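K.L.:
with the input below, show me the fold.
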Amino acid sequence: MYLLVLLVVLGVVYAYCWWKPRSPPTYPGQLPIIGHSHILFKHRNDIWVYFSKVVEYISENGGFFQFRVGPHIMYVVDDPESVGIIANTCLDKPYFYNFMDDLLGNGLITLNGEMWKIHHKLLNPAFSQHVLNTYLNEMDAQAQNLVSQLTTVAKKGPVNITEFLGQFVLRTVCRTSLRLEVKDQDMIDNEYAKAIEEIEAIIIRRVLNPILHFPFLFKLTAMYKRQIKLSHNNKKLMDPIIHKRKSDLIATKRTVNDNDDSVPGKFKPALDLLLHLSDEQYVLSDDEIRAHLNTFVAASFDTTSAALQTILLVLGSYPEIQERVYNEIQDIFKNRDRLTKHDITKLVYLDAVIKEVLRMYNIVPLIARQIDTDIVLPKYTLRAGSSCIMSIYGLHRHSSWGPDAKQFKPERWLNPATLPTNPNVYAAFGIGKRMCIGKQYAMLSMKTSLVHTVRKFHISADISTLKWEYAVTLKAKAPLINLTLRS
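P.N.:
Below you'll find the model as predicted:
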């Protein structure tokens, strides 16, 4: 009898242990109460060096780990199947994305899942291929202007290209998405860019100091006061643009409609669409318009300029790849100066180089989701109320890329049959439903500028000597290149 009872008890215990939700293993270094908070704070000045080691460790040990910041659980994942499930199931962003509210407001990056669905659907027409094609002439003109500016520093030794590229991206956004006149294209200038970079530095410092995750404590700091001042200054830049464009539209009684799209050379900028949604459909407030514009401008500046910077550094470090890009460009354009949409589609090798740079040198190496319901995966269960950090860095080096996963090899993109079958292993523009709405805009802008830059200059650099800094996006410190005019 006692033996039977013992067997039943053991069976129940075994069944419980077998069926209970299994959590991913905990990353080494956890302490009682504070979890891994002390490690984040310790590495606040070399955070990317630390993060890169963490994601390498996770990749080599099953692709799943959990961290604790105080009582809050953060899962870190680089398993392609799992991130696909998580990204499409959970559309809300974790609480620490709210740290960007002063920078972006409630734009597409920070909106909660339900509101994001509504606003994404409303804004999607502004990024259609038809609309983007109308931007090409302006992007081409801005790219030629970039080349003219770079010509002034050619043969003058190593040059930091950050400011040149930042100005190119901001002017392009101003002339396309915001439809500013040429005389007004510098209304959003390098001061705006510097403010974005300073706010991002504040955001990452706050992320790495868990005490400052509490809003009431953060508001006691000098960082908070500085962030508010910078955000207010940027708001003062954006409001006149909104009001000016609104006045222009009222004066000309111009509306955003399909007939306008069909007129050659006519722009369909994001700002006009936003104003139409506000004035004609009454679905957006002035604050929401400002938030979306701030998101467009800040995200374009931050990611596109960083990506261009890295691509040029890579081309300068691989002269044989640079020459192959140059030869492709020359074969297509010959003596022509202007690009057409048909030319862009022929730049097959340049497209491969861009994709491979974005794979190996992630501009956004980590993205996150709020786990709002228990997610049962084949190996583990992720608990509701936690956060999940998806390692783009790890996905881009996943074993499914093959034994050369950690090698820079643009040729891999020329044969689709050799690429991984799971689309989640490439996430340069995000994963799942909340993928970046501006992906095609960014690619068009980058290709246009690279065509003119590579045609004009020999580029030399050494990317292996660079150090990287992580502040929302990953960028090279002091990106120096040498430019020599081609004959």
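K.L.:
could you use CA atoms for every contact and neighbour count after this?
P.N.:
Noted.
K.L.:
tell me where the stretch 301-450 of the chain has helices.
P.N.:
With DSSP state H, counting those that start in this stretch as the criterion, the stretch 301-450 of the chain has helices at 305-317, 319-333, 341-346, 348-360, 392-395, 439-456.
K.L.:
can you say which of those is packed in most?
P.N.:
Of all these, helix 392-395 has the most neighbours on average by mean count of other CA atoms under 10 Å, namely a mean of 26.
K.L.:
quick one: that helix to chain centroid distance?
P.N.:
13 Å (CA atoms, centre = their mean, to the nearest Å).
K.L.:
just stretch 98-112 next, same as before
P.N.:
The chain centroid and the centroid of stretch 98-112 are separated by 14 Å under CA atoms, centre = their mean.
K.L.:
can you get me the start-to-end distance on that stretch?
P.N.:
This stretch, stretch 98-112, spans 10 Å end to end (CA to CA, to the nearest Å).
K.L.:
now the other sequence, so there's something to compare against:
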Amino acid sequence: MLLEYIKNYLLVILLSLIVSLILCSYSKYLRIFYYTTKLPGPTALPIIGNILMLVGNHEEITTIVLNKVQEYSPIFRAWLGPVPLIFTVKPEYIQEILNHGLEKAWIMKQAGYQLSGDSIMSSKVSKWKRNRRIVVRGFSPILLKSYFKVFVEKNVILIENLNKKLNDDKPFDIFEYISKTTMDAVCGSTLGYDVNAQNSNSSYYNAVQNLFFLMFERIFHPWKLPDIYYKFTEDGKQSEKSRDVILGLASKIITERRKIQYENAMQNHTLEIQDIKKNVFNKPLLDYLIDITENNQEFDNEQLRDEINIVILGGYETSANALSYVLLNLAAHKDIQERVCKELFEVLDGDLNRPIEIDDLPKLKYMDMVLKESMRLYSTVPIIAREITKDIQMGDFFIPKGSTCVIPILSLHRDHNLWKDPLKFDPERFTPENMKGRHPYAYIPFGGGPRNCIGIRYAWMFMKTLLATLLCRYEFHTDLNLNELKMQMEVSLKLVGGHQVRITSRIKN
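P.N.:
Okay, the predicted model is just below:
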């Protein structure tokens, strides 16, 4: 009798807790719903909301999103079924979001898990804070200098491959060449591993491109978001296969480097744990993280694999995309291309056969401006989303805790209210004089706030090294009309039809 009473009592408590959680969650949703309805935005249909905006291919959806942002700027709401999304391109609002919305939005986590796992790209704030402090030590100034020589080595292979296209009248997609170079450079520098992507038909490269596409295909078709359904779809099966290939490479690299680490450890004294955590011996990223897994139970092998995987993915794709747009812009604007080259020649003292050196890079001021302007006009990461972890007042609008806020960076960087003649390619926007008074969150190619990209200096150093190497040897040309380019949002901003260029030898005066 007593046991039965205790059993029923516990059951009542359990049911009460379940009901309380449901009511708590429901009341949270009602609060978000109430305040979101006060925002302007396109007319939404019952239940399905604004999902009809997502009918079409990636290019068509990208155009629709950009048009809606422009129509309802600076802030509006749209409904992904019953789920509200709040869009904004106002720098003051964006600053609040990125500094008080450190949690990545659920929709990006759900669609991007197979891409990023539980890495610092998508993990919860508590885990992100811990792991970011670890991973960032692999990008110290001393290590960046050691990575530079790998950049130069991989650029030599790129030149060898591009020479086959020299003086060819038929244009080619420069992204295919640069992306494989960046993959080689990232793996060779931070991981100490040669994937040889430039001289092989890499299944990894193809798997990554496929998974990037499928991630946004899932976001653009919300009915594919639930895992219980998605894993049985053709997209879900393709996504799983691509993930297996991608994680397979990360695991292979870790296994081989761990073996080398073990052999080296047998010849050296045991390292102090504090020395390992601080990376006082300035080991490359992977070697350092392997040490961490041996001495930190919270940073296990699965975590190591996820972090290494996202370093490869984030490092090679975004840099390659940014460089491809830069070269396309230089090909279309010959006067700017010549000005970049003039500065480069002056830094090299007129000796175009001299290899670029790391100390040359800070002197390339105009090249900095060109890179920044290209990344403004063609934002490498076109859109990001965050979950707000505290109530925020945005002008006349109140944004409650738990809301999903979307920042269309591509629209922000092309906003008429922030940029004069925003579709014009004009590096002069980034002279020190013209940057004065500009809101720091009007230009965020690497994100902003505490959860911005940890590889900014790495990417900048690599991009300038590769750009200088190419411009010493080639003049770039294109037949594309840059006013008629068609783009589509994925993890990075993809150009429909590719970055089609031609190359000729640069005249050496």
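K.L.:
one step back: is it possible to get a markdown table of the helices of the stretch 301-450 of structure 1 that adds distance to residue 14 of structure 1?
P.N.:
As requested, those are arranged in a markdown table below (distance: least, CA to CA, whole Å):
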| stretch | distance to residue 14 of structure 1 |
| --- | --- |
| helix 305-317 | 52 |
| helix 319-333 | 59 |
| helix 341-346 | 60 |
| helix 348-360 | 44 |
| helix 392-395 | 35 |
| helix 439-456 | 50 |
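K.L.:
and of the ones you listed, who's closest to residue 123 of structure 1?
P.N.:
The closest of these to residue 123 of structure 1 is helix 439-456. By CA to CA, the value is 13.5 Å.
K.L.:
now that closest one: which residue numbers in structure 2?
P.N.:
Aligning helix 439-456 of structure 1 against structure 2 (TM-score structural alignment) gives residues 456-473.
K.L.:
so what secondary structure elements neighbour the one helix or strand residue 147 of structure 2 maps to?
P.N.:
Here residue 147 of structure 2 sits within helix 141-162, counting by DSSP states H and E. Helix 141-162 of structure 2 sits against helix 174-190, helix 456-471, with contacts defined as 3 or more CA pairs under 8 Å, 6 or more residues apart in numbering; DSSP states H and E.
K.L.:
circling back: who wins for proximity to residue 74 of structure 1 among the helices of the stretch 301-450 of structure 1?
P.N.:
helix 392-395 (15.7 Å).
K.L.:
with structure 2 superposed, average distance for the closest one?
P.N.:
For helix 392-395 of structure 1, the mean deviation from structure 2 after alignment is 2.1 Å (mean CA distance after the TM-score superposition for structure 1).
K.L.:
hang on, the earlier thing: residues in contact with the helix holding residue 147 of structure 2?
P.N.:
177-178, 181, 184-185, 188-190, 198, 282-284, 358, 458, 461-462, 465-466, 469-470 (CA atoms under 8 Å, 6 or more residues apart in numbering).
K.L.:
how about the counterpart of residue 60 of structure 2 in structure 1, nearest residue that isn't a chain neighbour?
P.N.:
Structural alignment (TM-score structural alignment) places residue 60 of structure 2 against residue 46 in structure 1. The shortest distance from residue 46 of structure 1 to any non-neighbouring residue, by CA to CA, 6 or more residues apart in numbering, is to residue 469 (7.8 Å).
K.L.:
so where does that neighbour fall, helix or strand?
P.N.:
Here residue 469 of structure 1 is assigned to strand 468-471, by DSSP H and E.
K.L.:
in that strand, what's buried?
P.N.:
Judged by neighbour count (16 or more other CA atoms under 10 Å), strand 468-471 of structure 1 contains these buried residues: 468, 470-471.
K.L.:
the helix or strand just after that strand against structure 2, how far on average?
P.N.:
Counting by DSSP H and E, the next helix or strand C-terminal to strand 468-471 of structure 1 is strand 473-476. Aligned to structure 2 and superposed, strand 473-476 of structure 1 gives a mean residue distance of 1.3 Å (mean CA distance after the TM-score superposition for structure 1).
K.L.:
tell me the gap between strand 473-476 of structure 1 and the middle of its chain.
P.N.:
The answer for strand 473-476 of structure 1 is 10 Å, by CA atoms, centre = their mean.
K.L.:
what angle do the helix or strand following that strand and helix 129-151 make?
P.N.:
Next along the chain after strand 473-476 of structure 1, taking DSSP H and E as the criterion, comes strand 480-485. Orientation of strand 480-485 of structure 1 against helix 129-151 (axes from the mean of the first three to the mean of the last three CA atoms, to 10 degrees) gives an angle of 90 degrees.
K.L.:
so who does the equivalent of residue 309 of structure 2 over in structure 1 touch?
P.N.:
Superposed on structure 1 with TM-score structural alignment, residue 309 of structure 2 falls opposite residue 294. Residue 294 of structure 1 sits next to 103-105, 107, 238 when contact means CA under 8 Å, 6+ apart.
K.L.:
one more pass at 10 Å, please.
P.N.:
Applying CA atoms under 10 Å, 6 or more residues apart in numbering, one finds that residue 294 of structure 1 lies in contact with 103-107, 234-235, 238, 288, 300.
K.L.:
got it, and residue 210 of structure 2?
P.N.:
Contacts of residue 210 of structure 2 (CA under 10 Å, 6+ apart): 204, 235, 238-239, 241-243.
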